[in-house]
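**Q** sequence and predicted structure are below.
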Amino acid sequence: MTTMNIAEAKAKLSELVARAEAGEEVVLTRNGQPAARITAIEPKRKERRKLGAWNHLNLNIPDSVFFEPDLELEQAIEDSRIFPDET
């Protein structure tokens, strides 16, 4: 455990935070009395996405939307001058 007065801790805050992250307990004192404790925060665990999370929307999207080419879009790209032929 590291104990340090607040005035000294101001100059060494980065070091004290690093010690706390490493698992050490850091106590800050004022007039020789404990005033605060610096501890590491447990990392928030990211929840995994749940399959079927949108089932409540009752969307009936056919697989062709995802797995077959969009002929209208391809034709629009060919007709546009966004990607002109190199000829």
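**A** Perfect, thanks for sending it. Residues are numbered from 1 along each chain as shown.
**Q** when you work out contacts or count neighbours from here on, use the C-alpha atoms and nothing else.
**A** Fine.
**Q** and the helices in the chain, which stretches?
**A** Assigned by DSSP state H, the helices in the chain fall at 6-11, 13-21, 64-67, 71-79.
**Q** adding another structure so you can compare the two:
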Amino acid sequence: MAQLNIAEAKAHFSEIVRRAARGEEIVIAKDNHPLVRLVPVQGNEGDRVPGSAKHHIVSVSPDFAGTLEDFKDYM
């Protein structure tokens, strides 16, 4: 667990966010008193794989790319 003061956190914000997103717990303090803890959002593990949904869409309506009835007046 890393502890940084507010000024350090402000100066290195992008790197701190990257570190937290990888799972490191970051504590931001003021006058050596912890104020907040920066941790990754649950469910954001980065396990998405391009193409992993292939063959999950079985059919698409023939007019899928067509104009919706509600918007025909605007065309």
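**A** Cool, got the structure. Remember, predicted model here, so these are calculated numbers, not experimental data.
**Q** now compute the TM-score of the two chains, please.
**A** Scored by TM-score structural alignment, normalised by the length of the second structure, the superposition of the two chains gives a TM-score of 0.55; 45 aligned residues with a CA RMSD of 1.5 Å.
**Q** pick the most deeply packed of the helices of the first structure.
**A** helix 13-21 (a mean of 16; mean count of other CA atoms under 10 Å).
**Q** can you list the helices and strands that that one packs against?
**A** strand 26-30, strand 33-38 (3 or more CA pairs under 8 Å, 6 or more residues apart in numbering; DSSP states H and E).
**Q** measure the closest residue to residue 34 of the second structure other than its chain neighbours to residue 12 of the second structure for me?
**A** Spatially, and ignoring its direct neighbours in sequence, residue 34 of the second structure is nearest to residue 28 (5.9 Å; CA to CA, 6 or more residues apart in numbering). For residue 28 of the second structure, the distance to residue 12 of the second structure (CA to CA, to the nearest Å) stands at 12 Å.
**Q** okay, those two: which has more neighbours?
**A** Neighbours were tallied for residue 28 of the second structure and for residue 12 using other CA atoms under 10 Å; the higher tally belongs to residue 28 (20 against 12).
**Q** please consider this matter closed, and thank you.
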